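Peer 1: quick one, structure for this:
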Amino acid sequence: MDHRPPAPRRPAPAPAPLLLPLALALALLGAGCTGGVEGSPGAAGVRDPYFRGLGNGGYDVTHYGLKLDVDPAADRLRGTATITARATQDLSAFHLDLAGLDVESVTVEGRPAAVNRAGEELTLRPAARVEDRLRKGRTFTTVVRYSGSPLTITGADGSQEGWLRTADGAVALGEPTGSMAWFPGNHHPSDKAAYDIEVTVPEPLTAVSNGELVSRRTAKGRTAHHWRTAEPMASYLATVAVGRFTTQESVTPDGIRLFTAVDPKSAAASKDVLDEIPAVLKWSAEKFGPYPFTSAGAIVERTGDSDYALETQNRPVFPGPPDTGLLVHELAHQWFGNSVTPATWQDMWLNEGFATYAEWLWAADHDDVPVEESFDEAYEDEDNWEFPPAEPPAAVNISDAPVYGRGAMVVHRIRLEMDDDEAFFDLVKGWTKAHRHANASTDDFIAYVEEETGQDLTDLWDAWLYGESRPPVEEG
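Peer 2: Down below sits the predicted model:
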């Protein structure tokens, strides 16, 4: 996320319960899809500390196949989501998260499933004849067809996520809950999956998403753009941007495929910074370890299309031309947040603290601003001491200043405690390697650091990560 200023966000209140169309409900009942599967229902939520109802239990998604037909002029999206998942228990029913859009049909293993909807929760009860596919350890496929006008979710502070309308199209931003506004799924960062996203839009618009462009087909004035993300991705990092873009493709000397899409009104002011992407990636790899993906790039909208940048996987979204510091921050997230993804939203400081520290490192190496100077500036900033970075007081605070600035201070205090820069950067590279394409918590990080350093750092954690007040710098 953009850290200048970080924009706290919370999801809008859940919409009133929606009913399935009568014809669909009758069809499902007629198909005998209301019960019979042995086992128990998966949980409606994974008990995240801040978003208790977010995500779903009982299964693990391995792949999303999304086919979207987007008509910006009509403000209409029609989608088919093919969700491949592995049952982690014997399931009699399970849940999907979806906000706003109308469900037209649902099948599990090719047979109609009974569907109940309450706000953002879809409860699916498969037909009895597919019960063997929902045994623990088995893989099953769910297909949801849906349509409507996607929601823009507005938080209490006025910041927006979900489906954002732009001057010539739309952009989907998902942190922390916005992805449920454009596709059904298990929308918690702990459930990562591979993605194929095919978006059909009217000419002359372009649809850009994560990963690599597999194909582009045009017929009858509409173009289907097929994007593939082979590496695991949390749903909040998925994006679709539709509009008139200037695009550019290239390959870095290290073999990373670059794809940038820039709104023509932002192109001239963005060029010099975007040209730095290969250099920033190379520098970041030296600091943090090998780049964790096969593709990279950026999506640059026109100023005002959104209020913040977001580290969407492979190519961050920028709300207008970025500066180099912001580019460094969002690309650092490809290691911290996108590859090593937080276990819960309480672990956000692991994303933002490291990405902010990357800015400090870049400034030291390229702008003659010592890291100590950046640390001192953050230390003197009163906003960074509103709460401990590992314990935001509420969901609305997970993107507030302490998560960024004080998070970065925690990283630097570890470096000072080690008093060995080579060992410190080996520690960082080891962290990104140990949890590559996985999830990690604050407890995981503490255990890792103490095991690798052989030090008991209780005083450091108590003072800098969990402490309520500003510790004297002399305490080390």
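Peer 1: could you use CA atoms for every contact and neighbour count after this?
Peer 2: Noted.
Peer 1: which parts of the stretch 1-150 of the chain are strands?
Peer 2: Using DSSP state E, counting those that start in this stretch, the strands assigned to the stretch 1-150 of the chain run over residues 40-41, 59-71, 76-87, 91-97, 102-108, 111-112, 114-118, 121-125, 139-148.
Peer 1: can you redo these as a markdown table with distance to Phe425?
Peer 2: Written out in a markdown table, the entries for the strands of the stretch 1-150 of the chain read as follows (distance: least, C-alpha to C-alpha, whole Å):
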| stretch | distance to Phe425 |
| --- | --- |
| strand 40-41 | 45 |
| strand 59-71 | 32 |
| strand 76-87 | 37 |
| strand 91-97 | 39 |
| strand 102-108 | 47 |
| strand 111-112 | 52 |
| strand 114-118 | 48 |
| strand 121-125 | 43 |
| strand 139-148 | 40 |
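Peer 1: closest to Ser179 out of those strands?
Peer 2: Among those, the nearest to Ser179 by C-alpha to C-alpha is strand 91-97 (9.2 Å).
Peer 1: which residue packs closest to Ala85, ignoring adjacent ones?
Peer 2: Excluding its sequence neighbours, the residue lying closest to Ala85 (C-alpha to C-alpha, 6 or more residues apart in numbering) is Val61, at 4.0 Å.
Peer 1: burial measure for that neighbour, as a count.
Peer 2: Neighbourhood size, Val61 [other C-alpha atoms under 10 Å]: 19.
Peer 1: Lys192 is in contact with that one, correct?
Peer 2: Yes. Using C-alpha atoms under 8 Å, Val61 is in contact with Lys192, at 7.0 Å.
Peer 1: who wins for proximity to Gly454 among the strands of the stretch 1-150 of the chain?
Peer 2: Ranking the strands of the stretch 1-150 of the chain by proximity to Gly454 (C-alpha to C-alpha) places strand 59-71 first, at 35.1 Å.
Peer 1: which helices and strands does that closest one pack with?
Peer 2: Judged by 3 or more C-alpha pairs under 8 Å, 6 or more residues apart in numbering; DSSP states H and E, strand 59-71 is in contact with strand 76-87, strand 193-202.
Peer 1: one more to line up against the first:
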Amino acid sequence: MSRRMYRSALVIGGIVAAAALVGSTAASAAPGRPGEPRYGAGADGAGDPYFPLAGNGGIDVLHYDLDLDYTPPAPAPAPLEGQLSGVATIELVATQDLDRFNLDLRGLTASSVVVGSKSMSFTQTGDELIITPRPKLKTGQSTTVTVAYGGTTTRPTDIEGALYGWVTTRDGAMVVSEPDGSSTWFPVSDHPTDKATYSFGITVPAGRTAVANGLLVGSETADGKTTWTWDAPDPMAAYLATATVGDFRLEQYTAANGTPIIDAIDSTRSANQVAALARTSDMISFFEERYGPYPFVSYGAIVDNDSVGYALETQTRSFFSGSAGESTVAHELAHQWMGNHVSPGRWADIWLNEGWATYSAWIWLEERGVSTAQARFQAVMNRPATSSTWNTVVADPGPLGLFGTPVYDRGAATLHALRVKVGDTAFFGIAQEWVARFGGGTATTADFIALAEEISGQDLASFFDVWVSQPPKPTVW
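Peer 2: Model (predicted):
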């Protein structure tokens, strides 16, 4: 995804992912008492250099069951504020001996915490919910944490000042959380290395539709409210979860490959504004040929009526504000493989999300006869060396550069240059093995370089150095 137009674990699984990112803090024997465990606190973040407090150490979340009740704002001129109450039932495993652990929760207030079947003491400090389980948790122990919480919703912003998280709208809520905004609507381990499955029960005023990830289980209306139930059984990074609420119509069909498609279209959107969605089935087939089988239980789009120019690859249900153009539709769909199924091990690795998605749109438009990937590559290379495209280390753009032009355009150009260097067979072999090997988890730039060298049989150190590790415009590679 990007602020211009889109916004868009090495498979390491939750337990190892947390340890890999923050370092091991496993319990050791207490001094003078051999064999007796020494319990400690789980880290207050996953240790990502860009967002040190995002995510949590000491736990691996397996599943979130989110029971949400939301009242949107009253009509204007009432304040643009909603009311959200929720109960999050979280299944997790301790990855160290714990006497305390954290969840991320921002702008909402927890009223109770239950671990297993017992009420537990907790505190909230800043954006951290700190839980003290008794009895303490041992390494490898599974438990359920139930948090009741709620508060007034507004329009939170990220580090750049852009709207994200649970963004209150007059008819509901736009829920788009990249990179660390999920904590604005539920208690969470908010880093991609801690993927989990999800289920949602979202209660809203009758007549409003609540749209989440995965498959629609059903809806039930009583006493002027409708509860929408969704199930998302595929591992998902928290920033890709949604519970968008609005005046939507649901359009459902089956793609050519058998994938259920569920589109949620705001009632104010014209047929022209969503015409590109009709190509979704063909796009899925096209990307399956290049990247492997579509990885999730469903797909579809949310097309809202906001005019913020926002699109995000929300897992299984890409989000578009205002309209959905063909290039953007292809970009967000490609993310389901590149960014969602294989997610960044650190936020510095975001070029692997956005470069692949941008390049995927290039090759889709080539397939459609609109323009060639080579022509789009050349357009990037025609930018002068003084262009802002060439002032960023793509593999380390900084937290304020995550959604900048270099990550997208130079990222895509890197992939095209790699394709030319190693040939089509090796290039698409790299793409398919990337998805097959790391799908369901996360991976890093170092993982991608190692895989590209493995599949191509070439030494690519100099190539990647000039393309992703140095800021100047590449001239020789």
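Peer 1: returning to that earlier point: make a markdown table out of the helices and strands packed on strand 59-71 of the first structure and add mean neighbour count and distance to Leu54 of the first structure.
Peer 2: What follows is those, written out as a markdown table (neighbours: other C-alpha atoms under 10 Å; distance: least, C-alpha to C-alpha, whole Å):
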| stretch | mean neighbour count | distance to Leu54 of the first structure |
| --- | --- | --- |
| strand 76-87 | 20 | 17 |
| strand 193-202 | 24 | 16 |
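Peer 1: distance to Asn116 of the first structure for those - can I get that in a markdown table?
Peer 2: Formatted as a markdown table, the entries for these read as follows, by distance: least, C-alpha to C-alpha, whole Å:
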| stretch | distance to Asn116 of the first structure |
| --- | --- |
| strand 76-87 | 18 |
| strand 193-202 | 25 |
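Peer 1: of all the ones you listed, which one is nearest Gln455 of the first structure?
Peer 2: In terms of C-alpha to C-alpha, the element of those nearest to Gln455 of the first structure is strand 193-202, at 35.5 Å.
Peer 1: and the angle for the closest one with strand 59-71?
Peer 2: Taking axes from the mean of the first three to the mean of the last three C-alpha atoms, to 10 degrees, one finds that strand 193-202 of the first structure is oriented at 10 degrees with respect to strand 59-71.
Peer 1: picking up where we left off before, between the helices and strands packed on strand 59-71 of the first structure, which gets nearest to Asp383 of the first structure?
Peer 2: With C-alpha to C-alpha as the criterion, Asp383 of the first structure lies closest to strand 193-202 of these, at 35.8 Å.
Peer 1: what's the burial count for whichever residue in the first structure pairs up with Trp356 of the second structure?
Peer 2: In the first structure, Trp356 of the second structure lines up with Phe354, judged by TM-score structural alignment. In terms of burial, Phe354 of the first structure registers 27 neighbours under the definition other C-alpha under 10 Å.
Peer 1: in which helix or strand does Phe354 of the first structure reside?
Peer 2: If you go by DSSP states H and E, Phe354 of the first structure is part of helix 348-366.
Peer 1: after that helix, next one along is what?
Peer 2: Toward the C-terminal end, the helix or strand that comes next after helix 348-366 of the first structure (DSSP H and E) is helix 371-380.
Peer 1: for Ile398 of the first structure, give its distance to Pro392 of the first structure.
Peer 2: Ile398 of the first structure sits 6 Å away from Pro392 of the first structure, going by C-alpha to C-alpha, to the nearest Å.
Peer 1: no, scratch that, I was asking about Gly53 of the first structure
Peer 2: 18 Å.
Peer 1: cool, and Val70 of the first structure?
Peer 2: Noted for Val70 of the first structure: a distance of 37 Å to Pro392 of the first structure, by C-alpha to C-alpha.
Peer 1: same question for Pro112 of the first structure.
Peer 2: Remark: distance between Pro112 of the first structure and Pro392 of the first structure (C-alpha to C-alpha) = 43 Å.
Peer 1: more crowded one of the two?
Peer 2: Regarding Pro112 of the first structure and Pro392, a neighbour count based on other C-alpha under 10 Å identifies Pro112 as having more, with 25 against 22.
Peer 1: counterpart of the more buried one in the second structure?
Peer 2: So Pro112 of the first structure corresponds to Ser119, using TM-score structural alignment.
Peer 1: do Glu380 of the first structure as well
Peer 2: Here Glu380 of the first structure is matched to Asn382 in the second structure, going by TM-score structural alignment.
Peer 1: which residues touch that match?
Peer 2: For Asn382 of the second structure, the set of contacting residues under the criterion of C-alpha atoms under 8 Å, 6 or more residues apart in numbering is empty.
Peer 1: and what of the one 10 residues further on?
Peer 2: If a contact means C-alpha under 8 Å, 6+ apart, then Thr392 of the second structure has 406, 470-472 as its contacts.
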